[in-house]
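S.K.: This is a predicted model, with the sequence first.
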Amino acid sequence: MDHQHQAAFDISSQAHQHDFSHHTNQGEQRTLIVLTLTAITMVIEIVAGTWFGSMALLADGWHMGTHVAAFAITIFVYRYARKHVNNPKFSFGTGKVSSLGGFASAIALAVVSLLMIIESITRFFEPQAIAFNQAILVAVIGLLVNLVSAWILKDDHHHHHDEEHSHSHQDHNLRAAYMHVLADALTSLLAIFALLAGKYAGLNWLDPVMGIVGALVISKWAWGLISLTSSHLLDQQCQTTENRVREALKDEEIEITDLHVWHLGEKSLSAVISIRSEAPRSLIAYKQLLQHIPKLRHVSIEVHK
């Protein structure tokens, strides 16, 4: 007769928890400050780019606009996850709200980058007069805002460890926001370069070229975010952690008959393990074998004799 027993537990403690969001109030406050600064600069650059005829400046403004949306989604994630952290309607908590928001933001970014490319190509065939002095001034202001935003976010970004020594207080949302403002700074530099080249060397064609370059930067970021978030949302198997689980349970008396490892949030993994053994151990013993594996927070084990 086949005997079996099973249990689910939080790998980090005996208490059974479903909070896998790892968000901080400090991160929310800093992101809100950066969102406000970026939104103000976005409006100034879009209006100035349209008024002064600079596609590079307009592209920088739209690039900032996409990150305003990203920051807004980040703040929504903080608040929604905190509000519903103990809501029983969510089987594994609200850890994936961040991935869902990031996926939606990435789709919007891809659409904006496509519109920027179309507009830039149009400017090649229908060039417009550019008020260089005014456009350069606004682009410099945008760059300064990006640098200030990076300074506001930098402290949390620098407290970064590798995966093997990852701690629950790290805020990946805030680190992503830090990378966004760096991308904005790069786009501002491209706009300034194009405007200076047009003013002093007559290379006006560089302005729409920099618009295309900015669009490509956005589309690359969007594709990377789509790939990352979709793997979380679709519960893609985490191969590295799966191999670590197999190695930890490697024993002549243990046969793993079924194993699934997937993301519950940005920094939390779940595992379902089915084991067959001639001499079954206690569930606590199996837990101790797995507790050193990074990010593994929720484990269900089924043991067959």
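M.R.: Nice, I can see it. The model shown is predicted, which means the values in this text are computed figures rather than measured ones.

S.K.: only C-alpha atoms for contact and neighbour calcs from this point on.
M.R.: Will do.

S.K.: which one's the longest strand in this protein?
M.R.: Longest strand in the chain by number of residues (criterion: DSSP state E): strand 255-265.

S.K.: Okay, buried residues for stretch 235-253 please.
M.R.: Using 16 or more other C-alpha atoms under 10 Å as the burial criterion, the residues of stretch 235-253 that qualify are 237, 238, 241, 242, 245, 248, 249.

S.K.: Quick one: residues in contact with it.
M.R.: 256, 259-263, 277-279, 286, 289-290, 293 (C-alpha atoms under 8 Å, 6 or more residues apart in numbering).

S.K.: ditto for stretch 254-269
M.R.: 20-22, 92-96, 98-99, 168, 172, 232, 235-239, 241-242, 246, 270-278, 295-298.

S.K.: Repeat that for stretch 130-144.
M.R.: 41, 44-45, 48-49, 52-54, 57, 60, 184-185, 188-189, 191-192, 195-196, 198-199.

S.K.: now do 6 Å
M.R.: Contacting residues not belonging to stretch 130-144 are listed as 52, 53, 54, 185, 188, 192 [C-alpha atoms under 6 Å, 6 or more residues apart in numbering].

S.K.: next one: stretch 55-73
M.R.: By C-alpha under 6 Å, 6+ apart, the residues outside stretch 55-73 that reach it are 35, 39, 42, 45-46, 49, 101, 105, 109, 187-188, 191, 207-208, 210-211.

S.K.: now residue 269: how far from residue 229?
M.R.: 14 Å (C-alpha to C-alpha, to the nearest Å).

S.K.: Helix or strand for residue 241, just tell me which one.
M.R.: With the criterion set as DSSP states H and E, the secondary-structure element containing residue 241 is helix 239-248.

S.K.: before we move on, the earlier item: who wins for neighbours among the contacts of stretch 235-253?
M.R.: Top of the contacts of stretch 235-253 by neighbour number is residue 263, holding 25 neighbours under the definition other C-alpha atoms under 10 Å.

S.K.: Second structure for comparison follows:
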Amino acid sequence: MAEHSHNHEELSRGRFFSVTLLNVLITVAEFIGGVFSGSLSLISDAFHNLGDSLSIVISYVASRISLKNQDENNTYGYKRAQIITAFLNSIALVIICLVLIVEAVRRFSHPEPIDGPVMLTVAIIGLVANAASALMLNAGAKNNLNMRATYLHIMSDALSSVAIIIGGVLIELFHWNWVDPLVTILVAGYIAYETWPIIRQTNRILMEGAPKIDYEGIKTDLLEIDGVYNVHHVHAWLIDEHNIVFSAHVNLHDMKISEAQPIYREIDHVLKTKYGVCHTTIQAEADRGKDEDIIYDQGEDI
């Protein structure tokens, strides 16, 4: 399974260049088309695509960094490079959406003439290119927050293109120039809505937030191991969205270290197979802390 995921990630990274090239071409086309048609939604989408091109390059660099092994500078490795990138990409996307909404509101008060056919042509080109980019990144977006943030950038562009096409048709048929800023607001609002869960999840990981696992269940399972009679001072955190690190103090009956090793192995096995923990640190104690709760809370810092 791990090998399959690694190969899948390599495949996704191999498509970054094609996606970046497509985005650069879309950006140039939309800037030119927006200027000649007078369409705010095209120009705003061009800025959006420009940001996407940068985010794709940054995502690629982060994915390469994340493959580095642990060293003396980062003993847990470099997997958080992708989490940081996903967080920054998502923040940038929300800021872009807010800027577009403000400009769109201004356009309602000061409508400008728009060339519908030019707007339509460029939007159709953008839709085809963005759809191709989204297909290339789709598989990698399912299990990787960094790829998902990049994928959302591309999908938001595709949605923008669809909305711009609809707006272009309405402008051409009915001369409803107010449709252009309306489309901008609707698309920007939807993009911000879709991006917020990524911001929330990546922020939780960066803040050493605990994964959603059953701590009482862990305590119950560990107490069933022969030789363990209490579990306390538990900490769990996420290196990235897949890798959980876990530490705990366990009270053992007085025994030799060699006798405790099988207990350690059993604890590791339970935590890995049942709770998905990738790295476990156990501190064995005899009587110290035997009456403490599973989560450390003594009214002071850890």
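M.R.: Okay, I see it. As the structure is a computational prediction, the values presented were derived from the model and not from experiment.

S.K.: Mind putting the buried residues of stretch 235-253 of the first structure into JSON lines with distance to residue 79 of the first structure?
M.R.: Formatted as JSON lines, the entries for these read as follows, by distance: C-alpha to C-alpha, whole Å:
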{"residue": "237", "distance to residue 79 of the first structure": "28"}
{"residue": "238", "distance to residue 79 of the first structure": "28"}
{"residue": "241", "distance to residue 79 of the first structure": "30"}
{"residue": "242", "distance to residue 79 of the first structure": "32"}
{"residue": "245", "distance to residue 79 of the first structure": "34"}
{"residue": "248", "distance to residue 79 of the first structure": "37"}
{"residue": "249", "distance to residue 79 of the first structure": "39"}
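
S.K.: In helices, which of the contacts of stretch 55-73 of the first structure appear?
M.R.: Using DSSP state H, the members of these that fall within helices are 35, 39, 42, 45-46, 49, 101, 105, 109, 187-188, 191, 207-208, 210-211.

S.K.: Now the two most distant members of these.
M.R.: Spatially, the most separated pair among those is 101 and 207, at 32.5 Å (C-alpha to C-alpha).

S.K.: Can you give me the buried ones in stretch 80-87 of the first structure?
M.R.: Judged by neighbour count (16+ other C-alpha under 10 Å), stretch 80-87 of the first structure contains these buried residues: 81, 82, 85, 86.

S.K.: With stretch 178-192 of the second structure instead?
M.R.: Residues of stretch 178-192 of the second structure classed as buried under the neighbour-count rule (16+ other C-alpha under 10 Å) are 178-185, 187-189, 191-192.

S.K.: ok, now stretch 292-300 of the first structure?
M.R.: 293, 294, 295, 296, 297, 298, 299, 300.

S.K.: and the second one, that one's in a helix?
M.R.: Just to be clear, that refers to residue 294 of the first structure. No. If the criterion is DSSP: H, G, I helix; E, B strand; the rest coil, then residue 294 of the first structure is coil and not within a helix.

S.K.: Where do the strands of the first structure begin and end?
M.R.: Under the criterion DSSP E, the first structure carries strands at the ranges 4-10, 255-265, 268-276, 296-304.

S.K.: what's in contact with the shortest one?
M.R.: Residues lying outside strand 4-10 of the first structure but in contact with it, judged by C-alpha under 6 Å, 6+ apart, are 16, 297, 298, 299, 300, 301, 302, 303, 304.

S.K.: And the last one? What does it align with in the second structure?
M.R.: In this case it means residue 304 of the first structure. In the second structure, the residue paired with residue 304 of the first structure according to TM-score structural alignment is residue 285.

S.K.: and the gap between the residue lying closest to its match once chain neighbours are set aside and residue 223 of the second structure?
M.R.: Among residues not flanking residue 285 of the second structure along the chain, residue 251 sits closest, at 4.8 Å (C-alpha to C-alpha, 6 or more residues apart in numbering). With the distance defined as C-alpha to C-alpha, residue 251 of the second structure ends up 10 Å from residue 223 of the second structure.

S.K.: and what of residue 89 of the second structure?
M.R.: If you go by C-alpha to C-alpha, the gap between residue 89 of the second structure and residue 223 of the second structure works out to 44 Å.

S.K.: Please apply the same query to residue 129 of the second structure.
M.R.: Between residue 129 of the second structure and residue 223 of the second structure the distance, using C-alpha to C-alpha, works out to 57 Å.

S.K.: Same question for residue 278 of the second structure.
M.R.: Here the criterion is C-alpha to C-alpha. By it, residue 278 of the second structure lies 20 Å from residue 223 of the second structure.

S.K.: between the ones in helices among the contacts of stretch 55-73 of the first structure, which is closest to residue 77 of the first structure?
M.R.: residue 101 (7.1 Å).

S.K.: Now for the aligned residue in the second structure for the closest one, how many residues are close by?
M.R.: Residue 101 of the first structure maps onto residue 85 of the second structure when the alignment is built from TM-score structural alignment. With neighbours defined by other C-alpha under 10 Å, the count for residue 85 of the second structure comes to 25.
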